[in-house]
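S.K.: Whatever this is, show me its structure:
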Amino acid sequence: MDTLLNNLDVFVDGFTLTLQVFLWAALFALILGTIVGAMRVSPVAPMRWVGTGYVNLVRNTPLTLLMFFFAFGYPKLDLPNVSYTTLAIFALGLYTATYVAETLRAGINTVPLGQAEAARAIGLTFGQSMSHILMPQAFRAVIPPMMSVFIALLKNTTVAAGFSVAEAGYIRASLSERGEPAIVVLLWVALFFILLVAVLSFVQRMLENRLKVLR
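M.R.: Model (predicted):
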């Protein structure tokens, strides 16, 4: 307990930044993943090709390599300077969006084909069918796997610690300089991550129960 209380500022700062990175990356991944998921089931072949290419390329690239690109490659492209934290958010968002897209695509495929055909029959465009009929049902169907994607994102934020982002994954290295025992620090970090995952699991159950009532 002394390790925690004597270094509470480091733990608070680290997990505050972790939550910020997680929330922004989750929002970015959800928006981009929804767009890519819609492209994956689009009747327009070029859109399907772009969506499929993005998913296959990014999902099969290790997250560490994406982080390397944004940390060391991006600054050499003569683009606007941004912080390592922002670059980490982009890398995590781009990577997680592929899993969001595939999860949503699976949810869309659970919607009976007749509903999409009925939408076309009454004159709805593909975009209208997706936003009013397919996506609402898909999101309800994929709440558990989607929450698993975001739980994985939360844990993946620790990768950013290796690229000068002082979030939770950086706490051990920081406290080692103060002479704190590494194993104790890691156990506290693990405990806080378990608590955060428990919160996400609670949100998942709450959403499942609420949407179950709405059906």
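
S.K.: CA atoms for contacts and neighbours, from now on please.
M.R.: Fine.

S.K.: There's contact between residue 40 and residue 54 in this structure, I believe.
M.R.: No: assessed by CA atoms under 8 Å, residue 40 is found out of contact with residue 54, at 10.0 Å.

S.K.: between these two, which one's more packed in?
M.R.: Taking other CA atoms under 10 Å, residue 40 and residue 54 do not tie; residue 40 has more neighbours (25 against 18).

S.K.: And this one, please, so the two structures can be compared:
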Amino acid sequence: MVMELLGLAGLSALVASGAGYAGRWGWRGWRARLDGDGTGETPLVLPPFRPITPRAFVSSNDQGAFGEALSCVMMAAEGWRPINGKPGPGPQGVDGIFVRMGEAGFEARLIETKTNASRYAARQMSDAKLGEDLTRLYLTCGDPVLGKLYARLYKGLAEGDAAIRKQLWRHHLARGVTEQVSLDRAGEADGPVRLVQSHVFLEALAAGLDELDRGRRYWTGLYPS
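M.R.: Model (predicted):
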């Protein structure tokens, strides 16, 4: 009985204090603060794009690797699958080889990625140089499925197959945009430059790397001061 009375007394005190609090500030006042503009709907604004500067990377090589990873993410979003383009542990080879089965059958894209102001030489994407890269990949891959794909790419390049295209991508990390241009057989620009908004992919990749590289071996931080 005593505990029940104490419980009722505590409840009464809580209600009384709440009533006094509401009387002093007003429930409507709190509701208005939650509503923001008083219309019942708080306007939402997304945070602006925050550019990534070269200082975010430990070295220029890490910046280049980030750009290649960004190309992979963007291509994967369109249904392309990446396959290895480098026969060894170093940077030599093809930055990106992407394949998929489209409505018309097999398609492939060979992409050279440049990040910010890194230099590009046409010979990097000439048919002759890519043919050598594909030959090394075929001889060293040790996988019959990949070997068949490399052989198909080699033959397609030699024959000028329209299903196999070459492109140069340049990511501008401070602007969140990517320039894309097709390349001819000599690796020279062939056609207009297409400007693509890539900031959403860039921010997603940066956020993931910020968590993955907590030891800061490659990545100094998402937005360094």
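
S.K.: Drop the TM-score for these two in here.
M.R.: Remark: TM-score between the superposed chains equals 0.24 [TM-score structural alignment, normalised by the length of the first structure]; 82 aligned residues with a CA RMSD of 5.2 Å.

S.K.: Can you name every helix or strand that the strand or helix carrying residue 179 of the second structure contacts?
M.R.: Under the criterion of DSSP states H and E, residue 179 of the second structure resides in strand 177-182. Judged by 3 or more CA pairs under 8 Å, 6 or more residues apart in numbering; DSSP states H and E, strand 177-182 of the second structure is in contact with strand 164-172, strand 194-197.

S.K.: Can I get those strands in JSON lines including mean neighbour count and distance to residue 69 of the second structure?
M.R.: Formatted as JSON lines, these follow (neighbours: other CA atoms under 10 Å; distance: least, CA to CA, whole Å):
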{"stretch": "strand 164-172", "mean neighbour count": "22", "distance to residue 69 of the second structure": "11"}
{"stretch": "strand 194-197", "mean neighbour count": "13", "distance to residue 69 of the second structure": "16"}
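
S.K.: Out of these, the one nearest residue 16 of the second structure is which?
M.R.: Counting by CA to CA, residue 16 of the second structure lies closest to strand 194-197 out of those; the figure is 57.4 Å.

S.K.: hang on, the earlier thing: and the strand holding residue 179 of the second structure with strand 164-172, angle?
M.R.: Strand 177-182 of the second structure and strand 164-172 are oriented at 160 degrees to each other (axes from the mean of the first three to the mean of the last three CA atoms, to 10 degrees).

S.K.: Neighbours of residue 114 of the first structure, how many?
M.R.: When neighbours are counted by other CA under 10 Å, residue 114 of the first structure registers 9.

S.K.: quick one: it from residue 120 of the first structure, how far?
M.R.: According to CA to CA, to the nearest Å, residue 114 of the first structure stands 10 Å off from residue 120 of the first structure.

S.K.: Over to residue 25 of the first structure?
M.R.: 34 Å.

S.K.: The two: which is more packed in?
M.R.: Using other CA under 10 Å as the criterion, residue 25 of the first structure and residue 120 rank with residue 25 on top: 27 against 14.

S.K.: surely the more buried one meets residue 87?
M.R.: No: with contacts counted by CA under 8 Å, residue 25 of the first structure stays clear of residue 87, the gap being 10.2 Å.
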